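Colleague: Pasting the sequence and the predicted model now:
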Amino acid sequence: MIDVVTIETPSLGDRSYVVTDGTVAVAVDPQRDHDRVLDVLQARGLRLTHVLETHIHNDYVTGGYALAQATGAQYCVNGEDEVSYERTPVRDGDEWTTGALRVRALATPGHTFTHLSYAVDAPGDDDGPVVFTGGSLLHGSTGRPDLLGPDHTQALARHQHASARRLVDELPDATEIYPTHGFGSFCAATPTSGDASTIGSQRDSNPALQQDVEEWVEQTLASLTAYPAYYVHMAPANSAGPGAPDLSPAAPADPAELRRRIDAGEWVVDLRRRTEFAAGHLRGAFNFGNDGSFITYLGWLVPWGTALTLLADSPQDLEAAQRDLVRIGIERPAAAASGRVEDWAGDELLATYPRRTFADLAGLRSAGDDPHVLDVRRDDERRAGHVADSQHVPLHELLERVDEVPRGQAVWVHCAAGYRSSIAAAVLDRAGVDVVLVDDSFDNAGTAGLTIERTA
């Protein structure tokens, strides 16, 4: 009988898997911190025989190579991929057995040209196969086809449509689908739905299987949004064969060192929640709260190679952040500190800024005041509805466009729910803007009385 253990990485919207017959195991798309796979193997007394990569990933650094090195497992990567390490080359139709498991590789290009899915069954088992679809067929969507650049997007989109149909044509309806992406990952072409699904369920509901290729390609390409800037660094790292990460604690930093690093233009990143940061923080620090998509947005905004120093409430928060950093190839923080913000500041006065709601903003406007409003949501969100007479600078463009934001007046910054605007507020505060954080849901803007406009 096949047993699938799911290892979730919610901060990146991805899942890794261990599939086993109870004695041997195969790992699929393991994240950089592959100790989580080793923990599963040890707890269950399993022997790892193969590590399978569905594709050369664009959204994280793989742990597959290091895991195979640590366990002696075969490292299975598409034979067409140009990599700098020895691997077991896999191609469409390759099939092998390990223990009671039978593994078959299926070419499913679309997310990349060399993408593979893996169907796994146990001959004689009435439960039938399961399939690991990586960035191909997702729950209610597919992987996005534009990560290799605009010259390839049309071709990859058509491949993706055909690959989704291949999977439903060749696998039984009861086949359970285990995608790597699609649980909040920007690798999904459109939002996904649900935590579990089957081939049959997708046949009845997935747009790629309901629409003809022309309609699906047109709608999919029109719906694509911006994706994190750090993606460009992931595939080269994965093609080079990344080693095991160093997760030992970073060197501690005292107040003098923190001020020196900020003044030198380095990034000192405060991981506390936005309410705490707004109430008091080191002047010049950035805020990426560990209660949201910390690593996605930090990786998106930070100039690659910039020294990072982390600040957090506890050593456990620092440890979790450091684990997230290695997942996208940021190997070591330059320094770190935990505890109370007053201890980080020494004799320095803490900076603050106010938190307000859309109702507060509407009250000011109804009273005749007209504060400057900055919307840092994505373009697609902006088109669907925005506060009238507001400025729009998407968060991922703010560092380069911060000079477009006015000085000498209060700037009320908002997003959809408060997390991205808290990042933006810290950026603006660091740049000398008199910032007000709108810590509220955009759904409340219209009901508060603000005029909402839409762009066709």
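Modeller: Perfect, I can see it now.
Colleague: C-alpha from now on. contacts and neighbour counts both.
Modeller: Fine.
Colleague: which stretches of the stretch 101-250 of the chain form helices?
Modeller: For the stretch 101-250 of the chain, applying DSSP state H, counting those that start in this stretch gives helices covering 150-170, 199-205, 207-210, 213-223, 231-240.
Colleague: ugh, wrong one, the stretch 351-456 of the chain
Modeller: 358-366, 379-384, 398-401, 419-430, 443-447.
Colleague: Residue 100: which of those helices is closest?
Modeller: helix 419-430 (47.0 Å; CA to CA).
Colleague: elements contacting the closest one?
Modeller: Packing partners of helix 419-430 (3 or more CA pairs under 8 Å, 6 or more residues apart in numbering; DSSP states H and E): strand 286-287, strand 410-414, strand 434-438.
Colleague: So for residue 35, which of the ones you listed sits nearest?
Modeller: It's strand 286-287; of the helices and strands packed on helix 419-430, that one is closest to residue 35 (CA to CA) at 28.6 Å.
Colleague: can you list contacts of that closest one?
Modeller: 267-272, 274, 277, 422-423, 426-427, 430 (CA atoms under 8 Å, 6 or more residues apart in numbering).
Colleague: could you dump the helices and strands packed on helix 419-430 to a markdown table with distance to residue 370 and mean neighbour count?
Modeller: What follows is those, written out as a markdown table (distance: least, CA to CA, whole Å; neighbours: other CA atoms under 10 Å):
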| stretch | distance to residue 370 | mean neighbour count |
| --- | --- | --- |
| strand 286-287 | 27 | 27 |
| strand 410-414 | 10 | 24 |
| strand 434-438 | 13 | 25 |
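Colleague: now those as a markdown table including distance to residue 119?
Modeller: Compiled in a markdown table, the helices and strands packed on helix 419-430 are given as follows (distance: least, CA to CA, whole Å):
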| stretch | distance to residue 119 |
| --- | --- |
| strand 286-287 | 43 |
| strand 410-414 | 45 |
| strand 434-438 | 48 |
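Colleague: Below is structure B, check it against A:
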Amino acid sequence: MSIDVHVIATSSLGDHSYLATDGQVAVVVDPQRDVDRVLALAGRVGARITHVVETHVHNDYVSGGLELARLTGAQYGFAAADRPPFPHLPLADGDVVEVSPELRLRVLATPGHTFHHLSYVLEGADGVRGVFTGGSLLFGTTGRTDLLGAEHADTLAREQHASVRKLSDLLPGGAAVWPTHGFGSFCSATQASGDDSTIERERRVNPALHLAEDEFVSRTLAGLDAYPAYYAHMGVINLHGPDPVDLRRPPGITPGELRARLEAGEWVVDLRHRTAYAEAHLTGTVSLGLDGPMATWLGWLIDRGAPLTLIGETPEQVADAQRELVRIGVDRVAAAATGTPRRLADDPAQVRELRTATFAGLAAALAGDVPAGLPAPDVILDVRLGNEWDAAHLDGAVHVPLPELAARAGEIPAGTVWVHCGSGYRATAAASLLARTGREVVLVNDAFDRAASAGLAMAA
């Protein structure tokens, strides 16, 4: 009987969940909160979920493990040392989870990403198939070690180094590596590389398996950048037990009510692509399109519990946004509306455009040849994160990372702001936030790697 491992990707958060099955029963590893996806997959492959296991208490999303166990009657494996208050199967180093005669998990303690982190070696009748590594061994990197507080980062980095070497020492080179994080997640210490991996590949490319402990620790800690503010809430929710998810559509809202919310300064998020937002949007709305990591940036920027209204072109956009948001514990959306900005406007004067340019246009403007219809730049604002700025930035630019924009808006010099990021997504969000404060803004909707070839002077 063969064992199949199915990936359930959540690309918006940079995470993978897994369903491993022998064709009859299945174990699920690190499920996201919207467990209907997992149940649908189990139905398609004809497997009954008998076990759910967590590699660690997640800091970047609300787990669906407890709810999935409730719905299926599965045993819920959790690190015994975490001592959660809900019913669970306590697991520790050396334990074996017998999913079926053909499928079992061998538990390995791999602290580093968290103190009580576990990895699960998947074994079949023919031996080791692979290992579910959670936030320990990632593709070409490791999980970050500062999420439990900067004061623990050094200790956990040393444990992470030892844990990765433990996995390498105990497992055969052909064993597949199945991490939860590292596909764009802020839980990764550095950017992960590749779409799949094995222990043998990691022995060749992973710094943790080449660097001595002290050098690994110093490099890991030096490379850590900011992570989303909502992470502070995820571990608490997961350790105490998340509530069941509710994906019912939010209450509808009239154009007059929508205008009142905007005039009150509430968060009204436009879910459309940034090009559509630039062409026409309601004054005061914030652009966070579903084509990018909307939930990550919204969860990072908004005050937790603040009233939130979603607007999109279709009901499906609103539903997709809700699904993204419940994954980070934003369970209540105050209202929602669908349609074009002109249909949602209570007054035609509410509809505005956001002027855009490219890096070539910015270079021309700085040379005195301002593109038609655009104001000359008084300020060039870079809203990328610190590591991106340190790697390379425009000479003369002002740096205020997007998560700090609200608190530091007063530091931005007066005049027209031309704002950019790495691709245009974050810059659009920043431009919309600045416009809410009355600033005159031009969005540089372009890829940063084209800035130098456009003739802009670079600094590093």
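Modeller: Happy to help now that I have it. From a predicted model like this one, the values you see are computed outputs, not experimental measurements.
Colleague: how many other residues sit next to residue 211 of the first structure?
Modeller: 13 (other CA atoms under 10 Å).
Colleague: What are the boundaries of the strands in the stretch 51-200 of the first structure?
Modeller: Ranges of strands within the stretch 51-200 of the first structure are 74-78, 88-90, 95-98, 101-107, 116-121, 130-134, 176-179, based on DSSP state E, counting those that start in this stretch.
Colleague: closest to residue 363 of the first structure out of these?
Modeller: Here strand 176-179 is closest among these (CA to CA), at 46.8 Å.
Colleague: what's the mean deviation for that closest one versus the second structure?
Modeller: Taken over the aligned residues, the distance from strand 176-179 of the first structure to the second structure averages 0.6 Å (mean CA distance after the TM-score superposition for the first structure).
Colleague: Name the residues of stretch 230-244 of the second structure that are buried.
Modeller: Buried residues in stretch 230-244 of the second structure, counted by 16 or more other CA atoms under 10 Å: 230, 231, 233, 234, 235, 237, 238, 239, 241, 242.
Colleague: Distance from it to the middle of the chain?
Modeller: Remark: stretch 230-244 of the second structure is offset 16 Å from the chain centroid, using CA atoms, centre = their mean, to the nearest Å.
Colleague: And for it, what's in contact with it?
Modeller: Against stretch 230-244 of the second structure from outside (CA under 8 Å, 6+ apart): 57-64, 66-67, 82, 84-86, 147, 299-300, 304, 328-329.
Colleague: Buried only: go through those residues for me.
Modeller: Applying 16+ other CA under 10 Å to the contacts of stretch 230-244 of the second structure flags 57-64, 66-67, 84, 147, 299-300, 328-329 as buried.
Colleague: Can you tell me which of the residues you listed is nearest residue 459 of the second structure?
Modeller: Distances from residue 459 of the second structure to those, taken by CA to CA, are shortest for residue 300, at 28.1 Å.
Colleague: Now do the helix or strand the closest one falls within: which elements does it pack against?
Modeller: Per DSSP states H and E: residue 300 of the second structure is located in helix 294-301. Where contact means 3+ CA pairs under 8 Å, 6+ apart, helix 294-301 of the second structure is packed against helix 315-326.
Colleague: Which positions within the helix it packs on qualify as buried?
Modeller: Using 16+ other CA under 10 Å as the test for burial, helix 315-326 of the second structure gives 317, 318, 319, 321, 322, 323, 324, 325, 326.
Colleague: Kindly report the same for stretch 346-358 of the first structure.
Modeller: 350, 351, 352, 353, 355, 356, 357, 358.
Colleague: The residue nearest to the fourth one when sequence neighbours are not counted: neighbour count?
Modeller: Right, the one you point to is residue 353 of the first structure. Sequence neighbours aside, residue 278 is the residue nearest to residue 353 of the first structure in space, at 5.3 Å (criterion: CA to CA, 6 or more residues apart in numbering). Per other CA under 10 Å, the neighbour tally for residue 278 of the first structure reads 20.
Colleague: what sits against residue 278 of the first structure?
Modeller: 352, 353, 354, 355.
Colleague: Can you add distance to residue 154 of the first structure and give those back as TSV?
Modeller: Output for the contacts of residue 278 of the first structure, formatted as TSV (distance: CA to CA, whole Å):
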residue	distance to residue 154 of the first structure
352	48
353	46
354	46
355	44
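Colleague: Spit out the contact partners of the counterpart of residue 378 of the second structure in the first structure.
Modeller: By TM-score structural alignment, residue 378 of the second structure lines up with residue 371 in the first structure. Contacts for residue 371 of the first structure (CA under 8 Å, 6+ apart) come out as 361, 364, 365, 409, 410, 411, 412.
Colleague: Residue 58 of the first structure versus residue 371 of the first structure, what's the distance?
Modeller: The spacing between residue 371 of the first structure and residue 58 of the first structure, counted by CA to CA, to the nearest Å, is 40 Å.
Colleague: go on, residue 224 of the first structure?
Modeller: Counting by CA to CA - residue 224 of the first structure and residue 58 of the first structure are separated by 16 Å.
Colleague: Next: residue 381 of the first structure.
Modeller: Using CA to CA, residue 381 of the first structure is found at 24 Å from residue 58 of the first structure.
Colleague: now residue 204 of the first structure
Modeller: In terms of CA to CA, residue 204 of the first structure sits 29 Å off from residue 58 of the first structure.
Colleague: now do residue 349 of the first structure
Modeller: Residue 349 of the first structure is 42 Å from residue 58 of the first structure, where distance means CA to CA.
Colleague: same deal with residue 122 of the first structure?
Modeller: Note on residue 122 of the first structure: its distance to residue 58 of the first structure, by CA to CA, is 31 Å.
Colleague: same check, this time on residue 429 of the first structure
Modeller: Taking CA to CA, one finds residue 429 of the first structure at 32 Å from residue 58 of the first structure.
Colleague: residues contacting the residue lying farthest from the centre of the second structure?
Modeller: Note on the second structure: the largest C-alpha distance from the chain mean falls to residue 368, namely 40.0 Å (CA atoms, centre = their mean). For residue 368 of the second structure, no contacting residues are found, by CA under 8 Å, 6+ apart.
Colleague: again with residue 332 of the first structure
Modeller: Counted by CA under 8 Å, 6+ apart, residue 332 of the first structure has contacts 246, 250, 322, 325, 326.
Colleague: Which secondary structure state does it sit in?
Modeller: Three-state assignment for residue 332 of the first structure (DSSP: H, G, I helix; E, B strand; the rest coil): coil.
Colleague: The one 10 residues further on too?
Modeller: What three-state DSSP gives for residue 342 of the first structure is helix.
Colleague: Understood, closing this out.
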